[in-house]
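Visitor: Build me a model:
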Amino acid sequence: MNPSTAQARVVVDELVRGGVRDVVLCPGSRNAPLAFALQAADAAGRLRLHMRIDERTAGFLAIGLAIAGGNPVPVVMTSGTAVANLGPAVLEANYARVPLIVLSANRPYEMLGTGANQTVEQLGLFGSQVRATISLGLAEDEPSGNGCGPYGQQNSVWRSAVCRVLAAARGTRSGNAGPVHFDIPLREPLVPDPTADAGPEGRADDRPWTATQYATLDVPLDIDLTPDTVVISGHGAGLRPELAELPTVAEPTAPMHGPALHPLALPLLKPKQAIITGRPTLHRQVSKVLADPSVTVFALTTGPRWPDVSGNVVGTGTRAITTGAPSAEWLAHCRAVNANAQQVVRDALAKHPKPTGLHVAAVVMDALHEDDQLLLGASNPVRDAALVSHPRPGIKVLSNRGVAGIDGTVSTAVGAALAHGGRTVALIGDLTFLHDASGLLIGPGEPRPADLTIVVANDDGGGIFELLEQGDPQYAGVFERVFGTPHGMDLAALCAAYRIPHRQVDTEQLAAELAEHAHGLRVLEVATERSSLRELHAAVRAKIAP
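Guide: Now for the predicted structure:
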């Protein structure tokens, strides 16, 4: 067995032993030894292999698989620009703490700087964005008869390195999961030998070579709940039973610790204390409260980092030791303003003459059932969902909130659906859909989602900018071209090119469609308009908090 084949087989075997169940592979020549080993493991039922021709798509497919399935997911690619295309996914995985493994094949390192084709300095490419950069080193012929079996001396080094990669991705020793760059230089021959020699063996009973236990990060924080307190539940928050009495502004991807509190109702309240769980990413009303120097702010996290944009946090921990209790008057006041805010939003939607993204989000949120999985696109969809509803038990809500880009959202939805046993619904905008249209490309014989509906709220452009400073009427002369960015694309034709079922529906038809399962992958497009968004949102805010 040649060195590259032996090394690749060991790497794949140890990944499986370490808990990897899905691997995304992009075709190439330099990574051929890994491709052969992965195909063999897939055929043996040891893992599930997903082929993709676009590395950027592959990276976000892996993110979807990882956030829905909970296991590290490697993306395997050849050398050169193929590796660089993982950049956006690595950024997202870093800030969202997703165990993504970039497993890049490389030329032998002595070829660097020689002008050899498709040879770049890959080590260090992702800089501070990865938890670790690990090189396996070049496999070499090893004399037989050393008493360790074939490649016995290198076998332990290879397997140990794989275990380090998995530990870094999971954050087992740091409490900080995230992406890892695993670079493997491979020398020709890059295909297996005609003879089928047995490869180097791992430990007995399919055990990992090196066992790593999760480190316990336990930092108690004393918090008195007597002052009027709100909880801000952001992305990546863990459920906090000790906060179950407290009014909670929860982003769609976050748990609702206590009674729901609508974000637009915050200006009506004067909380004396705020407790952050996870990382808030959405609401300006939340940011204003957290930046108020008269509000005492605590942060509870599940890892070593904590959010503190305004510098107001007075204490951090991983769990709260609470004393005192909120007053009945405070809780009643919060319930009242929340109920009013929810009613104002729904009344405004009922009276609005044209469908908007808010209308579509309301239909989607109302259609969800227990055990459904929802994936929300960045920009308006995740914000719309937060305004029309709140997190409900039994529904798993996902969104790429690490850096909140629109990159790879279709691919993330596909990956999440592949890792979920029930129905998955994705709500995204038209620009997000177009930006990752190649995520619809799933080759013949590849694993496909069994029940994924992608709902596209199509307002022919960037509706989010209607609500930002750029959408002020004084900039109307330049807005549409440089911020609105209309495209006029025929989404039905695009879906037809990828052989994906598509239907254009109104909001009533959308509700009927979502009452049924997808039986595969489908796209439901709802035409919406954005010219009145600014007016609609302003009217809702004014009605809730005059």
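Visitor: going forward, measure contacts and count neighbours with C-alpha atoms only.
Guide: Will do.
Visitor: In this structure, spot the helix with the most residues.
Guide: helix 328-351 (DSSP state H).
Visitor: what's downstream of it, the next helix or strand?
Guide: helix 357-367 (DSSP states H and E).
Visitor: Now the element after that following helix, going C-ward?
Guide: Assignment by DSSP H and E places the next element after helix 357-367 at strand 373-376.
Visitor: residues in contact with that next one?
Guide: The contact list for strand 373-376, computed with Cα atoms under 8 Å, 6 or more residues apart in numbering, reads 382, 395-400, 413, 417, 420, 422-428.
Visitor: do stretch 233-246 as well
Guide: 96, 229-231, 248-251, 253-259, 276-281, 301-302, 319-322, 326, 331, 401.
Visitor: change it to 7 Å
Guide: For stretch 233-246, the surrounding residues in contact (Cα atoms under 7 Å, 6 or more residues apart in numbering) are 229-231, 248-251, 253-255, 257-259, 276-281, 301-302, 320, 401.
Visitor: To compare with the earlier structure, here is another sequence to fold:
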Amino acid sequence: MNPATALSTVLVDELVRCGVTDVVLAPGSRSAPLAIAAHADSRIRLHVRVDERSASFLAIGLARRSQRPVALVCTSGTAAANFHPAVIEAHESGVPLLVLTADRPPELRDTGASQTIDQVKLYGSSVRWFCEVGVPEERPGQVAYWRSLACRAYQRALGPADPGPVHLNLAFREPLIPDGDPSWCEPLDGGPAGPWVRFRLAPPSVGLHVPATRRGVLVVGDGAVNVRRYVAAAGMAGWPVLSEPTGGARYGDHAISAYHFLLGTPEFADAHVPDVVVTLGRPSLSRPLLSWLKRAGEHVVVTAGAARWPDPTRSATQVAEVAEIPVAPGDDTWLRSWRSAEAAAREAVDAVLDDSGTTEPRVARDLAEALPNNSLLFCGSSMPIRDLDQAMRPRRGVRLMANRGASGIDGLVSTAAGAALAHNGPSYALLGDLTFLHDQNGLIIGPREPRPDLCLVVVNNDGGGIFSLLPQAALPGPFERVFGTPHGVDLSYVAAATGTPHTLLSSIGDLPKALRGEGPRMVEVRTDREENARVHAALRESTQKAVRALL
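Guide: Presented below is the predicted three-dimensional model:
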């Protein structure tokens, strides 16, 4: 057996023993040993994509939804560089990813050899761990090295305290394909079932005790863990729960879905300065919320690990891996005030949206309402997630996800497809037109590849809608060309190029019917950017009027 085949066979086997079930491959020559080993292992679900960026974000979706490491494989050169945006997203949002880049051996580096770049620490500080594996050789001790290395890489990617991407750079000499000789200088197998190295976690430490008060608030952002436990504790303590859509806590009697508008009303924000705020995950969608956090008497940030904690407002007074929310004596005046304001603002939001026709926040609200239980909804990082945050009513039964680590728009079709492949149930995605066009290659799925049950709802306003809500909109001269960026693309032709069924929504009332179907499909919703800006202004004015009437 040649060394390249031996290393790849052992590495793939050990990763499977550790728990890897999915491998995403972008084809190439130097990565042939890894590709052949993954294809030959019946325990692996293999996904092949012709575009490295699409492949890498597909892996993000698979790993984010399954919450276990996914192996991502490519050849040498710029192929590995095209993984970089996804590695950054995995780093920022804590997604466990095993990046296996094939490389040329040292004697070919810096010689002008094709597809040869410096891949050592290619992703810089955006990985939890990097290892230059070394050129495999036929000598005793290599199998133990390769298997222990695979275990360490898997466990470092998994965390659990600080999950994220791990980069293994694998230099292969030719021959790159099996030579038909199964012999090796030592046994290649891993012995009894199970990983070569078993990792044990220490028991969790005792949590931080939060000051007892009735005037507390639980804020839940993207990437939060142990959410149900904290929501239950907040319920016992009489605290309102302010959850972003992907926080997983927008349900129950204490959920305040209109918090963006409540805290955007200065009189309400002034009257509701909390004694304590406990933050889970990474809240980042609402500027009024972030400004209000700075005013809390005590701000406790709960983080999965001491190495990283989210505190964009620099207002945290305590950071802990576990926090205990106590029940304080007193009545529920504080909670009743929040709930009354929530009801008034919610009524105002719904009244504006019901009269708005087919507008972007109404599409977001009605989509979240229409989805069946056990659905997955993947959200675009620009306007879709913000529209959901401002318009979505509390509900159970739907899991919401988004790439909110770096919050870029790249690779989101592929991420949604990956998440759908890992989800046991129907999947949907709400994306903007620029986001969709940026990753239209995500629709390229070979005839032999696993196909996601995914409905893409694409809001098409012919450009970058979020800029119409920003100060740049006051610059009529350059605005349309350099911010609005109209593209004029007929999305039905983009869908047709890959055989993806396409439906143009004619009326917002037809949305539930348009969502029906199986496999990859697209529902296009055409909207107007100027009208969208007017609806958002109306939402703000109507909710502020309703809330002020209570004060």
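Visitor: buried subset of the contacts of stretch 233-246 of the first structure?
Guide: For the contacts of stretch 233-246 of the first structure, a burial check counting by 16 or more other Cα atoms under 10 Å picks out 229-231, 248-251, 253-255, 257-259, 276-281, 301-302, 320, 401.
Visitor: Among these, which ones are in strands?
Guide: Among those, the residues falling in strands (DSSP state E) are 229-231, 248-250, 276-277, 320.
Visitor: all strands for the stretch 151-300 of the second structure, in order.
Guide: 165-171, 208-209, 216-220, 241-243, 276-280, 298-302 (DSSP state E, counting those that start in this stretch).
Visitor: Let's have these in a markdown table, adding distance to Arg109 of the second structure.
Guide: A markdown table is the format used below for those (distance: least, Cα to Cα, whole Å):
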| stretch | distance to Arg109 of the second structure |
| --- | --- |
| strand 165-171 | 10 |
| strand 208-209 | 52 |
| strand 216-220 | 48 |
| strand 241-243 | 50 |
| strand 276-280 | 46 |
| strand 298-302 | 45 |
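Visitor: which SSE is Ile142 of the first structure in?
Guide: No, residue 142 of the first structure isn't Ile; it's Glu. Applying DSSP H and E, one finds Glu142 of the first structure in no helix or strand.
Visitor: Ala426 of the first structure contacts Thr453, correct?
Guide: Yes - counting by Cα atoms under 7 Å, Ala426 of the first structure does reach Thr453; the two are 6.2 Å apart.
Visitor: Could you give the number of residues near the corresponding residue of the first structure for Glu321 of the second structure?
Guide: Using TM-score structural alignment, the partner of Glu321 of the second structure in the first structure is Thr318. Neighbour count of Thr318 of the first structure, defined by other Cα atoms under 10 Å: 19.
Visitor: What of Leu510 of the first structure?
Guide: 20.
Visitor: try Ala202 of the second structure
Guide: With other Cα under 10 Å as criterion, Ala202 of the second structure counts 5.
Visitor: cool, Thr317 of the second structure as well?
Guide: 11.
Visitor: how far away is the residue nearest to it when sequence neighbours are not counted from Thr313 of the second structure?
Guide: Leaving aside its sequence neighbours, Thr317 of the second structure sits nearest to His299 (Cα to Cα, 6 or more residues apart in numbering; 5.3 Å). When distance is defined by Cα to Cα, to the nearest Å, His299 of the second structure is 11 Å away from Thr313 of the second structure.
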